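Peer 1: pasting the structure only:
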């Protein structure tokens, strides 16, 4: 067969090349509207999610009389710090803050230690009743919290008669209930992180002469730091914002936590109307420690969540 002349091949390439080039922009044009739609949808969802938080901050900076006017203003045109000053100078603020911080920090420490040991046991060891223990963790999560209030109240009131430190209106008593409510899910969360770390790493360290405890502390434990941070954030949020258990087990006004203190603004304003600006200022004050804590650990928490999703 006689090969095609060079001029013919060049013409063919010249004709074919524009066809291929013209097809590429059309493919990009088909993808671009979908990407634009996804970006716009993400922005809309983010705005809808963040608007209540923005409205809380805006209302906290707005005088109560201005807050009731119509139409509402969505910009801080009359910003003031009077609402924050009134909330922070309230006689019950500092005791409630001290109570919430103490209960939350003790709860987080207990939850992390117990849940970590539980997750380590069900992920690294095979023992009799292991599956039943895992199933019991899931069953406990199905129990409604409201169905336990009477039993929890009776338990603390009875124990408080013998050991007042674990009775009603006590830090330790409420901490035990908080920990019992948070530990099951935290064990399930940490189980994925522990299972994601290969046991061969510990075995290799033990071959090099380390004991099981040394291999775990030097090799495995540093790899589990993101998971512990994520679990700590979860425990912190649950303990800091908990309301129903505190309402039942902390009937004394001197022992109330910040969520109960916030509820006091509504009760005190029944006869003269609710001062929503002050309520929003108090809510903002309660949210600030959570925001600060999240900003400090958000890097570790993000890597921990991604790691647990991939390895678990």
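Peer 2: Sure thing, it's come through. Computed from a predicted structure; not experimentally measured.

Peer 1: rest of the way, CA atoms for contacts and neighbours
Peer 2: OK.

Peer 1: What residue, apart from its backbone neighbours, is nearest residue 97 spatially?
Peer 2: Computed as Cα to Cα, 6 or more residues apart in numbering, the closest residue to residue 97 that is not its neighbour in sequence is residue 258, at 5.9 Å.

Peer 1: For the one you found, which residues are in contact?
Peer 2: 93, 96-97, 99-100, 286 (Cα atoms under 8 Å, 6 or more residues apart in numbering).

Peer 1: Pick out the most distant pair among the residues you listed.
Peer 2: Spanning the widest gap among the contacts of residue 258 are 99 and 286, at 12.7 Å by Cα to Cα.

Peer 1: which residues in the stretch 1-150 of the chain form strands?
Peer 2: For the stretch 1-150 of the chain, no strands are identified by DSSP state E, counting those that start in this stretch.

Peer 1: next, the one to line up against it:
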């Protein structure tokens, strides 16, 4: 019989949880305070409360425009579109290629399987910045510099191996008996894969896609190296422009950071049900 926690234990547990949440949220509150403060220079204080509250920094970042030829381009909107499209395409390419590859590694035996897995693991040991120069030369030869397609190609080269490793473990955790039961009932292996394995692996696929999206959405070094047109910048490169060599516009940087985080927060909200679901939930529901 489980013992009920005492009042003191319950209070201590909740106090620790509140302290942990406060510790995690304190930097975020400082960003919010800087974004909505009218003062130009951050002042040290215990409580991050906006001083002289204003929306000026937020509107300056979101409403940024630039003349391109005879047209006026909404710069922030273009950069936001660049980031979201590149991140979505990277996640889609990574997951689409990784699903059949991971399933084959998890279910079949073939020549070169272990060597291929070790080779993919070896590619994950090198930072992406180490390949910046070769990637720049390849994209320059292909004419893909300053393009979203070039960024997707670069990001997919790292998201595909990561996604394969993630999904391989997920497919291995799904009992083979589920597929065999479906095939006994007349389903082909491909049909069993579509109707049994994929629904069971849906939470893992959602998590993998989310990580691929976030890694591409937040990446800075390759984007700053491969892009030199302001209207083609992604949001991390845009934010870096507010921190110069001799001055730093912390107010606009904080305002931009808040807006940049909104798509990721929205994606977390949409995928929250899959993030907490069990890996085999789809295979045991009647």
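Peer 2: All right, it came through fine. Note that the coordinates shown come from a computational prediction; the quantities given were computed from them, not determined experimentally.

Peer 1: Quantitatively, what TM-score do the chains reach?
Peer 2: Superposed pair, TM-score by TM-score structural alignment, normalised by the length of the second structure: 0.86. Supporting alignment: 270 aligned residues with a Cα RMSD of 2.3 Å.

Peer 1: just to revisit the earlier point, what residue of the second structure takes the place of the residue nearest to residue 97 of the first structure?
Peer 2: Using TM-score structural alignment, the equivalent of residue 258 of the first structure in the second structure is residue 235.

Peer 1: if I look at that match, how far off is residue 227 of the second structure?
Peer 2: 12 Å (Cα to Cα, to the nearest Å).

Peer 1: before we move on, what about residue 220 of the second structure?
Peer 2: As judged by Cα to Cα, residue 220 of the second structure and residue 227 of the second structure stand 10 Å apart.

Peer 1: And residue 71 of the second structure, by the same measure?
Peer 2: Using Cα to Cα, we find residue 71 of the second structure at a distance of 21 Å from residue 227 of the second structure.

Peer 1: higher neighbour count, those two?
Peer 2: The neighbour count for residue 71 of the second structure versus residue 227, taken as other Cα atoms under 10 Å, is higher for residue 227 (20 against 8).

Peer 1: residues in contact with that one?
Peer 2: Counting by Cα under 8 Å, 6+ apart, residue 227 of the second structure has contacts 145-147, 233.

Peer 1: let's see it at 10 Å
Peer 2: By Cα atoms under 10 Å, 6 or more residues apart in numbering, the residues touching residue 227 of the second structure are 136, 145-148, 150-151, 233-234, 237.

Peer 1: residues contacting the counterpart of residue 80 of the first structure in the second structure?
Peer 2: Using TM-score structural alignment as the criterion, residue 80 of the first structure maps onto residue 54 of the second structure. Shown in contact with residue 54 of the second structure (Cα under 10 Å, 6+ apart): 35-39.

Peer 1: Which one (most neighbours) among those?
Peer 2: The most crowded member of these, judged by other Cα under 10 Å, is residue 35 (26 neighbours).

Peer 1: Just give me the match in the first structure for it.
Peer 2: When the first structure is aligned by TM-score structural alignment, residue 35 of the second structure is paired with residue 60.

Peer 1: Also residue 250 of the second structure?
Peer 2: Checking TM-score structural alignment: residue 250 of the second structure goes with residue 276.

Peer 1: Now for that match, how many residues are close by?
Peer 2: Residue 276 of the first structure: 22 neighbours (other Cα under 10 Å).

Peer 1: Touching, it and residue 68? I think so.
Peer 2: Yes - the pair residue 276 of the first structure and residue 68 passes the contact test of Cα atoms under 10 Å, sitting 9.0 Å apart.

Peer 1: Which of the contacts of residue 54 of the second structure remain contacts when I look at the first structure?
Peer 2: Shared with the first structure under both residues aligned by TM-score structural alignment, their matches' Cα atoms under 10 Å, the contacts from the contacts of residue 54 of the second structure are 35-38.

Peer 1: Residue 98 of the second structure: which of those residues is nearest?
Peer 2: Of all those, residue 35 has the smallest distance to residue 98 of the second structure: 39.6 Å, by Cα to Cα.

Peer 1: which residues sit in contact with the closest one?
Peer 2: With Cα under 10 Å, 6+ apart, residue 35 of the second structure has these contacts: 29, 50, 53-58, 250-258.

Peer 1: Can you select the buried ones among the residues you listed for me in PyMOL?
Peer 2: Typed into PyMOL, the line below selects the buried ones among these, using 16 or more other Cα atoms under 10 Å:
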select buried, resi 29+50+57+58+250+251+252+253+254+255+256+257
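
Peer 1: any chance you could map the helices in the stretch 51-200 of the second structure?
Peer 2: In the stretch 51-200 of the second structure, the helices defined using DSSP state H, counting those that start in this stretch lie at 56-62, 75-107, 113-123, 132-142, 148-173, 176-184, 189-192, 198-200.

Peer 1: elements contacting the fifth one?
Peer 2: Okay, so that is helix 148-173 of the second structure. Where contact means 3 or more Cα pairs under 10 Å, 6 or more residues apart in numbering; DSSP states H and E, helix 148-173 of the second structure is packed against helix 75-107, helix 113-123, helix 132-142, helix 198-200, helix 202-218, helix 221-226.

Peer 1: With distance to residue 18 of the second structure and mean neighbour count added, can I get those in JSON lines?
Peer 2: Formatted as JSON lines, these follow (distance: least, Cα to Cα, whole Å; neighbours: other Cα atoms under 10 Å):
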{"stretch": "helix 75-107", "distance to residue 18 of the second structure": "34", "mean neighbour count": "21"}
{"stretch": "helix 113-123", "distance to residue 18 of the second structure": "39", "mean neighbour count": "13"}
{"stretch": "helix 132-142", "distance to residue 18 of the second structure": "43", "mean neighbour count": "15"}
{"stretch": "helix 198-200", "distance to residue 18 of the second structure": "35", "mean neighbour count": "21"}
{"stretch": "helix 202-218", "distance to residue 18 of the second structure": "27", "mean neighbour count": "22"}
{"stretch": "helix 221-226", "distance to residue 18 of the second structure": "36", "mean neighbour count": "19"}
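
Peer 1: Which one of these lies nearest to residue 67 of the second structure?
Peer 2: Here helix 75-107 is closest among those (Cα to Cα), at 9.2 Å.

Peer 1: same for that closest one, what does it pack against?
Peer 2: helix 56-62, strand 65-68, helix 113-123, helix 148-173, helix 202-218, helix 235-240, helix 250-276.
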